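1. what would the 3D arrangement of this be:
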Amino acid sequence: MKIKDMCLCALFAVLIGIGAFIKVPVSIVPITLQTLFVILASLILRQKAIYSVLLYVCMGLIGLPVFTSGGGISYVLIPSFGYLIGFIISSWFVGRYQNTNHISLFLRSCIGLAMIYIIGMLYFIFIQYVYYGQVFSISWIFTSLCLVYLPGDLLSILLSIVIYKRIEYSLPQYIMQSNT
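-> So this is what the prediction gives:
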């Protein structure tokens, strides 16, 4: 990996961390800008985006307070940790395709968002049941952990695509091509 790529991965790890602190408290999991930066990293860094998200998650797990509620290895017992796992899978999926057609970018980002939601909700159910002994109805989980966030996350996807397209058209071609 080139130094430029390492710097970009570190930059996006920091942006994802900053996005964790720009939050609106709703339901159990706050609304943050993390999804925006994960999708944006996936579009710009492509296949290298997973390193950026892994760096962010590792920073939090070693104790740096970069997650919405702090950090540390015990964070794996927080029901919302599944969304962080979803970020990793989503960045891998969204970043692996090269097509820059607007519709393709939107559809692949929406699939990545669905991955984040599915993994996040399944992890939430698992931790709540196994660790806390609580059971929630499927309708409550879907409403409280998905539908509440969907409009904002769809807006984040659209904003990521706009930013990506602006960057793609304004940067020299050799910079964007080196991310393939």
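
2. only C-alpha atoms from now on, for both contacts and neighbour counts.
-> OK.

3. give the burial count for Ile89, as a bare number.
-> Residues lying near Ile89 (other C-alpha atoms under 10 Å) number 20.

4. go on, the one 4 residues further on?
-> Phe93 has 20 neighbouring residues, counting by other C-alpha under 10 Å.

5. surely it meets Ala114?
-> No: contact criterion C-alpha atoms under 8 Å: Phe93 and Ala114 do not qualify, at 11.2 Å.

6. helix, strand or coil for Asn99?
-> Three-state call for Asn99 (DSSP: H, G, I helix; E, B strand; the rest coil): coil.

7. so it versus Leu107, what's the distance?
-> Relative to Leu107, Asn99 is positioned 11 Å away (C-alpha to C-alpha, to the nearest Å).

8. for Ile163, same thing?
-> Taking C-alpha to C-alpha, one finds Ile163 at 16 Å from Leu107.

9. likewise for Leu33?
-> Taking C-alpha to C-alpha, one finds Leu33 at 20 Å from Leu107.

10. the more surrounded of those two?
-> The neighbour count for Leu33 versus Leu107, taken as other C-alpha under 10 Å, is higher for Leu33 (21 against 13).

11. let's see this one next, to set against the first:
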Amino acid sequence: MKPKDITLISLFAVLTFVSSYFILPIGPVPVTTQTFFIIVTGLLLKPFSACLTQIINIMLMCVFKSAFASPTFGFLLGFVVSATILSLLTYRKKNMLLMVVATMIASICIYLVGIPYFVATTHGKYTFITALSVTLTPFIIGDTIKAIMAIIVAKTLRPLVKEANSKKQ
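-> Alright, predicted model coming up:
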């Protein structure tokens, strides 16, 4: 792995971690800007780098925020799946339609991992249907806006990342 890859992995891991502090507490699952950075990460980095970025983010969250003790920890696991799948789908081909569809698939992955974990760790407080009302429904519009913004930012940053990766060490 090249130093430039390590730098990008570190940068996006820290950006994702820091974004967890910008919260809007609307219920048992707060609104954060993390999904914005997950999408940017998946659209800009190679699949292994995108995956590693989110694993580092989880380690930071566990050390500094005790995230492993939260019913929302499953969403962090979903971040790893989401960023990796998004990168796998878009790393070689970067057309707008593919980016939009892949971003939707990646967003769904977060919920496919996070919601069952949330239900399992709340010990009967939420059924799967009631969990949807607190972990999915309030986030659809915000996640859509963040996804659109992330695609725009990634398209803007892609030439810079590509140029940095093409220069010799």
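
12. TM value for the aligned chains?
-> Scored against TM-score structural alignment, normalised by the length of structure 2, the superposed chains reach a TM-score of 0.90; 164 aligned residues with a C-alpha RMSD of 1.7 Å.

13. who are the packing partners of the lengthiest helix in structure 1?
-> Assignment by DSSP state H gives helix 102-130 as the longest helix of structure 1. Here helix 102-130 of structure 1 touches helix 34-45, helix 81-95, helix 150-170, going by 3 or more C-alpha pairs under 8 Å, 6 or more residues apart in numbering; DSSP states H and E.

14. winner for burial among those helices?
-> helix 34-45 (a mean of 27; mean count of other C-alpha atoms under 10 Å).

15. list the contacts of the residue nearest to the spatial centre of structure 2.
-> Ranked by distance to the mean C-alpha position of structure 2 (C-alpha atoms, centre = their mean), the top residue is Ile38 at 2.7 Å. Residues near Ile38 of structure 2 by C-alpha atoms under 8 Å, 6 or more residues apart in numbering: 16, 54, 79, 82-83.

16. any idea how far Ser133 of structure 2 lies from Ile115 of structure 2?
-> With C-alpha to C-alpha as the criterion, Ser133 of structure 2 and Ile115 of structure 2 are 10 Å apart.

17. more neighbours, the two?
-> More crowded of Ser133 of structure 2 and Ile115, by other C-alpha under 10 Å: Ile115, with 24 against 12.

18. that one matches what in structure 1?
-> Counting by TM-score structural alignment, Ile115 of structure 2 lines up with Met121 in structure 1.

19. just checking, its match touches Ile85?
-> No: in this structure, Met121 of structure 1 is not within contact of Ile85 by C-alpha under 8 Å, at 11.0 Å.

20. tally of neighbours for Tyr75 of structure 1?
-> 16.

21. so what's Val100 of structure 2 closest to, chain neighbours aside?
-> Ile151 (7.7 Å; C-alpha to C-alpha, 6 or more residues apart in numbering).

22. please apply the same query to Asn165 of structure 2.
-> Distances taken as C-alpha to C-alpha, 6+ apart put Lys4 closest to Asn165 of structure 2, at 6.8 Å, once the chain neighbours are dropped.

23. map the one you found onto structure 1.
-> Using TM-score structural alignment, Lys4 of structure 2 sits opposite Lys4 in structure 1.

24. ok, now Gly142 of structure 2?
-> Counting by TM-score structural alignment, Gly142 of structure 2 corresponds to Gly152 in structure 1.

25. and its match, what does it touch?
-> With C-alpha under 8 Å, 6+ apart, Gly152 of structure 1 has no contacts at all.

26. repeat for Ser91 of structure 1
-> Neighbours of Ser91 of structure 1 in contact, by C-alpha under 8 Å, 6+ apart: 38-39, 41-42, 49-50, 53, 112.

27. please repeat the previous calculation with a cut-off of 7 Å.
-> 38-39, 42, 49-50 (C-alpha atoms under 7 Å, 6 or more residues apart in numbering).

28. out of the residues you listed, which is nearest to Ser80 of structure 1?
-> Nearest to Ser80 of structure 1 among the contacts of Ser91 of structure 1: Val38, at 16.1 Å, using C-alpha to C-alpha.

29. quick one: that closest one from Met115 of structure 1, how far?
-> From Val38 of structure 1 to Met115 of structure 1 the distance is 12 Å (C-alpha to C-alpha).

30. not counting its neighbours along the chain, what's nearest Thr135 of structure 2?
-> Per C-alpha to C-alpha, 6+ apart, closest to Thr135 of structure 2 is Val29, 6.1 Å.
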